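Novice: just need the structure, nothing else, for what follows:
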Amino acid sequence: MKNIDTQPVDINGKSFERSGFVLVLLLGTFLTIINQTLLVTALPKIMNDLGISAINAQWLITSFMLISGIMIPTSAFLLNTITNRTLFFVAMVSFSIGTLICALSTTFNILLLGRIIQAIGSGLMIPLMQTLMFLVYPAERRGEAMGLVGIVIAFSPAIAPSVSGWIVDHYTWRYLFYIILPIIGVNLLLAFFYMKNIINLTKPKFDFFSFLLSSLGLGSLLYGIGVAGNVGWQNKISWITCVIGIVIIFLFSRRQFKLTQPFLELGVFKNRTFTLSTIIVAIVFMTMIGSEILLPIYTQSLKGFSALQSGLILLPGALVLGIISPIAGKLFDKFGVKKITMIGMFILALASFPFLMLTKDTATWWIVCLYSLRMLGMGLVMMPLATAGINALSNNLISHGSAINNTVRQVFASLGAAIMVGVMSSTVVKYSNENEDVSSILRGLNNGFMSAFILIVIAFILCFFIKHSVYTKEKS
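Specialist: From the prediction side, this is the model:
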């Protein structure tokens, strides 16, 4: 326990203040992640202002997820090639330039360009933050560290629709970007003093073909899933691009196992704890993102709530998640991963089941309570499991583990939305054609939540195979 209170050291052996370092990382990541869902409730205003269709407007969100997802695997190579301090500034400056372009944009194309540049910074920032948080804390306090990470990763996208709804109701949508700019400036100033280099560079050889395969494969897969989420799985483009993406990712994977210095070390999947935890967290995360899409459809289509009101219904759950994440981290450090994960999954399953039986008259307070209870369960599951998975890797593999962990989560988040919305849409079409008395939209929503419940049960079963040990390194 002697290491708990010691300060971290940089690559030159000099100790530095952990709190300032962590603040810079978390604030930078918060700003980048909140932009993933910041425009959700603002799209109608943007459509009217710029005179664009709903399909074009959706690309402001889809392109951000797409580019961000492509950049994440590259971060593992960059973290071993460029000092982490330099990479942090590259990510944040890229994000700030994109934000400024968005704020000043007068056409759809300029706004889209700004979103793409923003996404480059975001894709680098998320795995950078996770890797550095692991390395700046000793193993016995990594649960605490990932509890803080959990606040940012899960809390940011959850509160974004509410914040966005309030801003666009009172001001122009451009304030969504104007407000962020000065905060970015403050964070860059803090980084100048507090960001230190803590990773010893190995400077691996850059394999352009691996980079190309990674970008094309992930890009095709995420694009196909995005198309399915927007227009449904019956669209041939979605299936074709998904298949192309999977084939290219397979070719990328084969190449990595042949290289002496892989672009992305896929050997981490030989580690059972890492593999299981990554899969479980990804499944749980996909049900969270999918539910955050279905619930506003329910409250707006069947209860007649505004976008802002719908966002506010999700807000208590987001607050619960923000509160429980650091607590879950400390519980993980004290009791290990097995107990806390099983309790969390039980709560998540218990709170998810009633969503299968929603009616038009279901009380709003009941929905808020159930959703908050779901987020409590997720908070007890996601970060402890993610911590256990990466904790099982040696320090030289943490950057690769973080990149893979975030890439899988990004793909599954897009897939979750596409599956749940797809199930809902196909059900609506079926019962609309049969002229059923029961609301087709309600049936669709119930079936969408049913698909989420099935996924949660699968994740629950997988939790039984997780080992209790937190700190033991497996051979990778």
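
Novice: for the rest of this, base every contact and every neighbour count on C-alpha atoms.
Specialist: Will do.

Novice: all strands for the chain, in order.
Specialist: Ranges of strands within the chain: none, based on DSSP state E.

Novice: can you check which helix is longest in it?
Specialist: Determined from DSSP state H, the single longest helix within the chain is helix 398-433.

Novice: so the closest residue to Q309 other than its chain neighbours versus K205, what's the distance?
Specialist: Nearest non-adjacent residue to Q309, counting by C-alpha to C-alpha, 6 or more residues apart in numbering: S162, 7.9 Å away. Distance of S162 to K205, computed by C-alpha to C-alpha, to the nearest Å: 45 Å.

Novice: and those two? which has more neighbours close in?
Specialist: Neighbours per residue (other C-alpha atoms under 10 Å) separate S162 from K205, with S162 holding more: 22 against 12.

Novice: who's in contact with the residue nearest to Q309?
Specialist: S162 is in contact with L308, Q309, S310, G311, L312, L315, counting by C-alpha atoms under 8 Å, 6 or more residues apart in numbering.

Novice: tell me how far the nearest residue to the first one once chain neighbours are set aside lies from F192.
Specialist: In other words, L308. Nearest non-adjacent residue to L308, counting by C-alpha to C-alpha, 6+ apart: G165, 4.7 Å away. Look at G165 and F192: by C-alpha to C-alpha, they are 34 Å apart.

Novice: helices along the stretch 201-350 of the chain, start to end?
Specialist: 208-231, 236-258, 272-301, 307-335, 337-352 (DSSP state H, counting those that start in this stretch).

Novice: which outside residues touch stretch 37-44?
Specialist: 54, 57-58, 60-61, 157-158, 160-161, 163-165, 168, 173, 176, 307-308.

Novice: on that earlier part again, compare neighbour counts for G165 and F192 and give me the winner.
Specialist: Set G165 next to F192 and count neighbours by other C-alpha under 10 Å: G165 wins out with 24 against 12.

Novice: structure for this one too, so we can compare:
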Amino acid sequence: MNASSAGGSSTAPDLSNIKRGPIIATIIIGAFIAILNETLLGNALPELMKAFEVGPSTIQWLTTAYMLVVGVLVPVTALLQQWYTTRQMFIGAMSLFFVGTVISAIAPEFGVLLVGRIIQAIGTGLMLPVLMNTIMAIFPPEKRGGAMGLIGLVIMAAPAIGPTLSGVIMDSLNWRWLFILVIPLAALSIIFSFMFLKNVSDITKPKVDILSILLSTIGFGGVVYGFSSTGEKGWSNEVVITSIAIGAVALILFIWRQLRLEAPILDLRAFKFPMFTIVTILLFVLMMTLFSTMTLLPMFLQGALLMTAFRSGLLMLPGSIVNGIMAPISGLLFDKFGPRILVTPGLVIVAISLWMFTGIDASASNGHIIFIHILMMLGISLVMMPAQTSGLNQLPRHLYPHGTAILNTLQQVSGAIGTALFISIMTNGTKDYLKTSSDPTSPTEQAHGMVAGIHDAFWIGLIVAIVAIIIGLFVKRTKPPESDQPEGEKGEKQVSMSH
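Specialist: As a prediction, the model looks like this:
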């Protein structure tokens, strides 16, 4: 059911003569800056602990709070995109991000820096679904693969470049420059959006259900916070158990309420479309593996091979570059051949790379690690955007905001769950090894213990990847319902029929 049926009047934009290039350039610049910022602080955390005289349990809130806010906000964006234009949403999001960056740059104490990061996260959380929804609105299905590939380049390359870039900045400047250098880029993105961004979304102004927003916030917030805290507090901690339990109950109530409302804030009827459901499950499984690998590999490089954070970031850079190059290429291949020729081979490549990771140890050469990482990122680039585009393509136009919000929300949740699960497996594997060691305090044995824990985690990752391969066999090309195709596409078809 279209949301407009339960709310205000529907206002659909005319997309027949819209210029796609400037719009795509504007949102990609903004998204790159916001997503890069998620991992830019990674190498600076030890320096920030010294600067503000706080411990690890306090400083980790700079990353935990960021993930938490994004996870809470994304579900609500489906509603906001039906109340505010694309232009209003994007400029508002980037303005918040800009303000948060300025506050962070001048922060005199930790509390102010945390507030700045939270405001940055609000901007990022509002922006991500707008990014994908815009692609779905302005491109017909046969051209979405290439456009989504460009988005994939940003989503995958930006966070991977973050640790390396922050290492370079921290080597020559202080931590404030991590924010100062972002300020002019954010300002430039806002100026571009005022100049070039047009509205591409349908403004239906559905009724706002406050209870749904509260349940969504408690549900997603509780689950993301609970799983994100396991690395610090452990699985048996009361706060972790309580957070996950309250979040799970709130999510069940949220789902129940969305299915009963005529105009839900997150329309779960998107799951009535089988390809969207299959892709959602596939991406949930795949993102668990991806996020956990991006966390485990630096730990292995720094803990077992005793590399600096900057050097470990450099070792992961080639894989990130390959992923960035392949994302738009795989999008174009998707437009031409469909998802099957990309998704299954991509998942097999990911599984092979995880199997190879189960064999690395403290004697592994840099070249060997770089090769495996490149292999994994190549596989992921063949899967991510083609699968995502296939799922979203099947949805009617009025479900685009809901579909993109669902996928973005579950990626945050799966990232938190995957990271917590795999770090827990690695930690337990390390402890089990050291229990059998004759000298568990020696640096050599501790390095061997970490290798044993990493092996356990990657073996579980391999099992998860095999499950993903089975799911991926069901992914196929889809088309949206005729009545909900973009205006531009309808116009093109009518012209071709008249000829």
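
Novice: TM-score for these two?
Specialist: Here the TM-score for the pair of chains, by TM-score structural alignment, normalised by the length of the first structure, is 0.95; 466 aligned residues with a C-alpha RMSD of 1.6 Å.

Novice: of all the helices of the stretch 201-350 of the first structure, which lies closest to C369 of the first structure?
Specialist: helix 307-335 (8.0 Å; C-alpha to C-alpha).

Novice: so that closest one corresponds to what in the second structure?
Specialist: Alignment note (TM-score structural alignment): helix 307-335 of the first structure is matched to residues 309-337 of the second structure.

Novice: swap in stretch 135-146 of the first structure?
Specialist: By TM-score structural alignment, stretch 135-146 of the first structure lines up with residues 137-148 in the second structure.

Novice: same question for stretch 356-363 of the first structure.
Specialist: Using TM-score structural alignment, stretch 356-363 of the first structure lines up with residues 358-365 of the second structure.

Novice: and stretch 444-454 of the first structure, by the same measure?
Specialist: Using TM-score structural alignment, stretch 444-454 of the first structure pairs with 453-463 in the second structure.

Novice: for the matching stretch, buried residues please.
Specialist: For stretch 453-463 of the second structure, a neighbour-count test (16 or more other C-alpha atoms under 10 Å) marks G453, I454, H455, D456, A457, F458, W459, I460, G461, L462 as buried.

Novice: now swap in stretch 464-476 of the second structure and tell me
Specialist: V464, A465, I466, V467, A468, I469, I471, G472, V475, K476.

Novice: include distance to L259 of the second structure when you put those into TSV, please.
Specialist: Conversion of those to TSV gives the following (distance: C-alpha to C-alpha, whole Å):
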residue	distance to L259 of the second structure
V464	30
A465	32
I466	32
V467	29
A468	28
I469	31
I471	26
G472	28
V475	26
K476	27
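
Novice: that older thread, need the counterpart of the residue nearest to L308 of the first structure in the second structure.
Specialist: Matched across to the second structure, G165 of the first structure falls on G167, judged by TM-score structural alignment.

Novice: what of Q118 of the first structure?
Specialist: Under the alignment (TM-score structural alignment), Q118 of the first structure maps onto Q120 of the second structure.

Novice: contact partners for its match?
Specialist: A34, Y66, L96, F97, F98, V99, G100, T101.

Novice: the counterpart of G377 of the first structure in the second structure and G146 of the second structure, how far apart?
Specialist: In the second structure, the residue paired with G377 of the first structure is G379, using TM-score structural alignment. Distance of G379 of the second structure to G146 of the second structure, computed by C-alpha to C-alpha: 17 Å.

Novice: do A31 of the second structure as well
Specialist: When A31 of the second structure is compared with G146 of the second structure (using C-alpha to C-alpha), they lie 17 Å apart.

Novice: is A457 of the second structure in contact with T430, as I believe?
Specialist: No - counting by C-alpha atoms under 8 Å, T430 is not a contact partner of A457 of the second structure; they are 10.4 Å apart.

Novice: not counting sequence-adjacent ones, nearest residue to S229 of the second structure?
Specialist: Nearest one to S229 of the second structure, counting by C-alpha to C-alpha, 6+ apart, is V240 at 6.4 Å.

Novice: show me what that neighbour lines up with in the first structure.
Specialist: By TM-score structural alignment, V240 of the second structure lines up with S238.

Novice: what sits against its match?
Specialist: Y223, G224, I225, G226, V227, A228.

Novice: residue in the second structure paired with the fifth one?
Specialist: If I follow you right, that is V227 of the first structure. In the second structure, V227 of the first structure lines up with S229, judged by TM-score structural alignment.

Novice: returning to what we had before: could you check how far the nearest residue to the match of G377 of the first structure once chain neighbours are set aside is from A420 of the second structure?
Specialist: Counting by C-alpha to C-alpha, 6+ apart, G379 of the second structure lies nearest to G346, which is 4.0 Å off, once chain neighbours are set aside. Here G346 of the second structure is placed at a distance of 25 Å from A420 of the second structure (C-alpha to C-alpha).

Novice: what sits against the equivalent of I218 of the second structure over in the first structure?
Specialist: Superposed on the first structure with TM-score structural alignment, I218 of the second structure falls opposite L216. For L216 of the first structure, the contact set (C-alpha under 8 Å, 6+ apart) comprises G245, I248.
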